[in-house]
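quick check, what structure comes out for this input:
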Amino acid sequence: MRVPAKSTVAERGERAARGRSGPVVGAILVTAAFAALVALGTWQMQRLQWKEALIAAIAERRSAPPAPLEKIEAMAAAGEDIDYRTVRVSGIYAHGKERHFFATHEGRSGYYVFTPLMLADGRALFVNRGFVPFEQKEAATRPEGQVPGEVTIDGLARPRLSEKPSSIVPDNDIAKNIFYWKDLDAMAQSAEIAADDVVPFFVDAGPAENPGGLPIGGVTQFDLPNNHLQYALTWYGLAAALVVVSGVYVYRRKR
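Next up, the predicted model:
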């Protein structure tokens, strides 16, 4: 009778051990993947609830009567969210200090015109008066829109940005008066307005028409993407597909 070599027995033992551990490892990996997919789907459902609440809040704020600037300032000072809140403010535009923010409007390239509105207390509020085409960046090409005297603006409060929103956004070109992100401090400094004399947020002017038609007001964007439900269904669908594929594999292996 031939006795198997020790090496052969050891090899068979290793193969048997691998055969037993393989399904266990596979089951662990499948379970972890399933849990991750379900967690991603659940996170997207939570994001969906947050986004729907945000859209509803914005709609409610937009429909509210305009509040005086002092009320919006108090809310901002208290740390409340002032974004898209309606506001009414009066002052005199300092047209010679307008800043230009690169933008597009209805398929055209151009600029949003941010002009300091000088308030009765001596402070400045930067107002996004609206869009002008690329070729009419300079105020001399649209003199009718440089309205003199005191004006009253109905618009929406917009918060300042503390930093550049993304590394792919170009740096602001102060020398050419072209801004690619809304840096309130840089706007004020380049317009030779002391930081302490600037209201710490912006106001987007409403759609009231300016003399001569420019700037075109009412350019605030409200189209917030809300694809979280589709994303959630995708993740849940992948989790379900993983269960089906795993079940078919186990069934065929047992047969």
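
when you work out contacts or count neighbours from here on, use the C-alpha atoms and nothing else.
Fine.

any idea where the strands of the protein begin and end?
67-68, 86-93, 99-105, 108-118, 124-133, 150-159, 201-205 (DSSP state E).

can I get these in CSV including mean neighbour count?
Below are the strands of the chain laid out as CSV (neighbours: other Cα atoms under 10 Å):
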stretch, mean neighbour count
strand 67-68, 15
strand 86-93, 20
strand 99-105, 21
strand 108-118, 23
strand 124-133, 25
strand 150-159, 19
strand 201-205, 24
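
please generate a structure for the following sequence too, so the two can be compared:
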Amino acid sequence: MKRVPLVPTLVVTLCVAAMIALGIWQLHRKAWKEALLQRYAANIHEPEIAFPRFPDDAVLFRQASGFCLEPVAFDLEGAGKAGYRVIAHCRTGAEGPGMLVQLGTTRDPAFDPEWRGGMVRGFISHAPTHQSLIGEIFSPAPQPLLLVADTPAEGLAPNGAPDLSAVPNNHLSYAVQWFLFAAIALVIYALALRRRWRSGG
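Sure thing, here's the model as predicted:
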């Protein structure tokens, strides 16, 4: 009688079950992301609001305005073919989290902005965080927001228009990958058992 080894079979079964569960979770994430993208598409046409004091993904892509009392620092972030995004860290009052403003783009990696603040109008987007994908998935902190200015600061090229395609929606491909991993693990284990039985193990 051909015996199935208990411990290896249990380990493989648990791993396959975990992979299938992750695939199903990604399918749920896909439905959630599609609903979110529909909301973002509607946000583009909503009336202007004040830039939120605290992160809130529900207002992404909405038109907003804010007043920068004073830029206290500037960052240059990669922007693909556009070169670099120039982001100002603004003070908005004596207290509070302040505001990030994307002033425009430049191809000069040593660009030194002369912008001194003021009223800014644009749309709300996510600010760069430099977190890994795993870190973003498991981090409890919401991703910070920034105001993408409609009018660029002096010496900068205009920012791009709101682009929903910039919001990743790869959950279906991730789900397929997990299901494939589960199938491959089962095939490999079945072949290993077959080899073991043929050798009389």
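
how alike are these chains, TM-score-wise?
After superposition, the two chains reach a TM-score of 0.62 (TM-score structural alignment, normalised by the length of structure 2), with 182 aligned residues with a Cα RMSD of 4.3 Å.

hmm, back to that, can you list the strands of structure 1 in a markdown table and add distance to residue 15 of structure 1?
What follows is the strands of structure 1, written out as a markdown table (distance: least, Cα to Cα, whole Å):
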| stretch | distance to residue 15 of structure 1 |
| --- | --- |
| strand 67-68 | 77 |
| strand 86-93 | 73 |
| strand 99-105 | 66 |
| strand 108-118 | 68 |
| strand 124-133 | 73 |
| strand 150-159 | 65 |
| strand 201-205 | 70 |
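
how about those, which one is nearest residue 59 of structure 1?
Comparing the strands of structure 1 by their distance to residue 59 of structure 1 (Cα to Cα), the top pick is strand 86-93, with 10.9 Å.

what angle separates the closest one from strand 201-205?
Going by axes from the mean of the first three to the mean of the last three Cα atoms, to 10 degrees, strand 86-93 of structure 1 is angled at 90 degrees with respect to strand 201-205.

and the angle from strand 86-93 of structure 1 to strand 150-159?
Going by the same axes, to 10 degrees, strand 86-93 of structure 1 makes 130 degrees with strand 150-159.

nearest to residue 43 of structure 1, out of the strands of structure 1?
strand 150-159 (27.1 Å).

chain center to the closest one, what's the gap?
Distance of strand 150-159 of structure 1 from the chain centroid (Cα atoms, centre = their mean, to the nearest Å) equals 22 Å.

re the thing from before, between the strands of structure 1, which one is closest to residue 212 of structure 1.
strand 124-133 (11.4 Å).

if you count contacts, what does the closest one end up packed against?
In terms of contacts (3 or more Cα pairs under 8 Å, 6 or more residues apart in numbering; DSSP states H and E), strand 124-133 of structure 1 is packed against strand 108-118, strand 201-205.

residue in structure 2 paired with residue 8 of structure 1?
Under the alignment (TM-score structural alignment), residue 8 of structure 1 pairs with nothing in structure 2.

if I line the two up, what does residue 134 of structure 1 land on in structure 2?
Using TM-score structural alignment as the criterion, residue 134 of structure 1 maps onto residue 108 of structure 2.

thinking again about what came up before, mind putting the helices and strands packed on strand 124-133 of structure 1 into JSON lines with distance to residue 216 of structure 1?
JSON lines is the format used below for those (distance: least, Cα to Cα, whole Å):
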{"stretch": "strand 108-118", "distance to residue 216 of structure 1": "9"}
{"stretch": "strand 201-205", "distance to residue 216 of structure 1": "9"}
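
of all the ones you listed, which one is nearest residue 88 of structure 1?
Of all those, strand 201-205 comes closest under Cα to Cα, at 9.5 Å.

if we can go back for a sec, nearest to residue 234 of structure 1, out of the strands of structure 1?
strand 99-105 (32.7 Å).

what range in structure 2 does that closest one sit on?
Using TM-score structural alignment, strand 99-105 of structure 1 pairs with 73-79 in structure 2.

packing partners for the lengthiest helix in structure 2?
Secondary structure of structure 2 per DSSP state H: the longest helix is helix 6-43. Packed against helix 6-43 of structure 2 by the contact rule (3+ Cα pairs under 8 Å, 6+ apart) you find helix 171-198.

and the angle from the helix it packs on to helix 6-43?
Using the same axes, to 10 degrees, helix 171-198 of structure 2 lies at 170 degrees relative to helix 6-43.

of the helices and strands packed on strand 124-133 of structure 1, which is nearest residue 226 of structure 1?
Per Cα to Cα, nearest to residue 226 of structure 1 of these: strand 201-205, 23.3 Å.

residues in contact with that closest one: which ones?
87, 125-130, 153-160, 184, 217-220 (Cα atoms under 8 Å, 6 or more residues apart in numbering).

give me that answer again for 10 Å
69, 72-73, 76, 82-89, 112, 114, 116-117, 125-130, 153-161, 182, 184, 216-220 (Cα atoms under 10 Å, 6 or more residues apart in numbering).

now that strand against strand 124-133, angle please.
40 degrees.
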